[in-house]
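Chemist: quick one: sequence plus predicted model below, questions after.
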Amino acid sequence: MERKSNARLLVLLTFVAFIIGLRMVAPLSPDFKWFANFSGVGAVAIFSGSYFKNRFSAYVLPMLVLLLSDLGLAMTMGVNYGFYQGWYYTYIAFALMVLSAQLLVNKVTVTNVFAASLVGVFIHWIISDFGVWYGSTYYPQTLAGFWTCLVAAIPFELNFLYGTLIYSVIMFAGFEALKSKFPSLALRTAIA
């Protein structure tokens, strides 16, 4: 039984590692400005909240993916790119994305994953842009200033939504296909 649990954990971690790899090579792309928000980090949060039964793993892995990618971005693009003003609000948003997946994806279905992705991206939009707006000298510290910040972020959030949806399809469909081929990955008592 332990061996089957370890196999499940290894497969789940492989899916997460694949997304980390894509996020780490993104700065090397000549179209990085467009590609930057088209990432799979949101999908990792939804995936982790849906599949990892160990709550510690469900929250820590997306945070670790985000931290590693932010460190990579800071080293390749500059410190202010990876760790901008209010960056920690983005980490809060990702923790809430994991929570939304835990609450919305009781059973992995297209509808549940889609709903968790939409809710997660909406949470990300509001919380992370609150961090950009709060204390900003660029946006007035009023409700209208916060609204202006949210509107300015729509193109970036749309890319984040598309990335979250597409990478979610890849991750969830891939893992579900593996579960149908290898039933031991579907263990209810798995550690992961």
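Modeler: Alright, I've got the coordinates. Residues are numbered from 1 along each chain as shown.
Chemist: could you use CA atoms for every contact and neighbour count after this?
Modeler: Fine.
Chemist: helix, strand or coil for Leu178?
Modeler: Secondary structure, DSSP: H, G, I helix; E, B strand; the rest coil: Leu178 is helix.
Chemist: who are the contact partners of it?
Modeler: Counting by C-alpha atoms under 8 Å, 6 or more residues apart in numbering, Leu178 touches Leu185.
Chemist: please tell me how far it sits from Leu150.
Modeler: Using C-alpha to C-alpha, to the nearest Å, Leu178 is found at 39 Å from Leu150.
Chemist: cool, and Phe172?
Modeler: Separation of Phe172 from Leu150 (C-alpha to C-alpha) stands at 29 Å.
Chemist: give me the more crowded residue out of these two.
Modeler: Legend: neighbour count by other C-alpha atoms under 10 Å for Phe172 and Leu150, higher for Phe172 (21 against 18).
Chemist: grab the nearest non-local neighbour of that one.
Modeler: Sequence neighbours aside, Phe47 is the residue nearest to Phe172 in space, at 7.0 Å (criterion: C-alpha to C-alpha, 6 or more residues apart in numbering).
Chemist: check it against this one:
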Amino acid sequence: MSLKNFNARTWVLILILLVAAGTRFIPLMGDAKWFNFTPVGAIALFGGTYFQNRWKAYLVPLLVLFVSDIFINYSYTGQWSFFYTGMAPIYISFALMVFIGSLIKKVSVANVLLASLGGVLVHWLVTDIPGFAPGLELYSRDLSGYSQALVAAIPFEKNLLLGNLIFGALLYGGFELAKSRYGVLKSNKQLA
């Protein structure tokens, strides 16, 4: 893939996602009561909606998540690490959120709200499978343990939903407004 295949719309989408990912580093996010209040779900949904090229739709949001995770992990551990325990189900859940975002054919408040709810539901069900996520070894690897993990995750998923809704409103609303003012951001099948 050469740089000439990236058009203005693609660069704007990437820049928007990078700026959104930068909000993961706001000091407020280090407070445990705000865990999972991040733009990551909204980034995945947004990427799925606006990148018409499917590999970009998955690659860009997941790469943004991966790179920001490296810096987040460093801020917590003081060590550079590219992988962590429980990473696979987390990335699978965000890839599924990209897919959910790709189902949005017409951007509307209702569609973004439904996608945000669906993304949180997927994240909740996938990332809390006992034996995968860090800390879930506290629960047995059966239906009872899974149920306990799901209940314990509710406050975190509430924050993810709040993040999806707030950041989703900013991302989708901002880009739709920009599209209405700058024709170069409108899509056509060969772009983005």
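Modeler: Thanks, I have it. Just so it is clear, the structure is predicted and the values come from calculations on it, not from any experiment.
Chemist: still on that earlier bit, mean deviation of the host helix or strand of the residue nearest to Phe172 of the first structure from the second structure?
Modeler: Using DSSP states H and E, Phe47 of the first structure sits in helix 41-51. Comparison of helix 41-51 of the first structure with the second structure after fitting gives an average deviation of 0.4 Å (mean C-alpha distance after the TM-score superposition for the first structure).
Chemist: need the residues that contact that helix.
Modeler: With contact meaning C-alpha under 8 Å, 6+ apart, helix 41-51 of the first structure is reached by 12, 16, 19-20, 23, 57-59, 61-62, 65-66, 94-95, 97-102, 105-106, 108, 113, 116-117, 120-121, 160, 163-165, 167-168, 171-172, 192.
Chemist: now a ChimeraX select for only the buried ones of those.
Modeler: To isolate the buried members of the contacts of helix 41-51 of the first structure in ChimeraX, using 16 or more other C-alpha atoms under 10 Å:
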select :12,16,19,20,23,57,58,59,61,62,65,66,94,95,97,98,99,100,101,102,105,113,116,117,120,121,160,163,164,165,167,168,171,172,192
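Chemist: which of the contacts of helix 41-51 of the first structure fall in helices?
Modeler: 12, 16, 19-20, 23, 57-59, 61-62, 65-66, 94-95, 97-102, 113, 116-117, 120-121, 160, 163-165, 167-168, 171-172 (DSSP state H).
Chemist: let's verify the closest residue in space to Ser140 of the second structure that isn't next to it in sequence: helix, strand, or coil?
Modeler: Spatially, and ignoring its direct neighbours in sequence, Ser140 of the second structure is nearest to Pro130 (6.9 Å; C-alpha to C-alpha, 6+ apart). Secondary structure assignment for Pro130 of the second structure (three-state DSSP): coil.
Chemist: Pro130 of the second structure: how many residues sit nearby?
Modeler: Residues contacting Pro130 of the second structure under the criterion other C-alpha under 10 Å number 23.
Chemist: settle this for me: it is touching Leu136, isn't it.
Modeler: Yes: if you go by C-alpha atoms under 8 Å, Pro130 of the second structure and Leu136 touch, sitting 5.3 Å apart.
Chemist: shared neighbours, the two?
Modeler: With C-alpha under 8 Å, 6+ apart as the test, Pro130 of the second structure and Leu136 both reach Ala149.
Chemist: geometric centre of the first structure: which residue is closest?
Modeler: Geometric centre of the first structure, nearest residue: Gly42, 2.0 Å, by C-alpha atoms, centre = their mean.
Chemist: just tell me what that one corresponds to in the second structure.
Modeler: Gly42 of the first structure maps onto Gly41 in the second structure, with residues paired by TM-score structural alignment.
Chemist: so how far is Thr77 of the second structure from that match?
Modeler: 24 Å.
Chemist: likewise for Ile100 of the second structure?
Modeler: 33 Å.
Chemist: ok, Phe46 of the second structure next?
Modeler: Phe46 of the second structure is 30 Å from Thr77 of the second structure, by C-alpha to C-alpha.
Chemist: likewise for Phe94 of the second structure?
Modeler: Computed as C-alpha to C-alpha, the Phe94 of the second structure to Thr77 of the second structure distance reads 23 Å.
Chemist: same question for Leu165 of the second structure.
Modeler: Using C-alpha to C-alpha, we find Leu165 of the second structure at a distance of 30 Å from Thr77 of the second structure.
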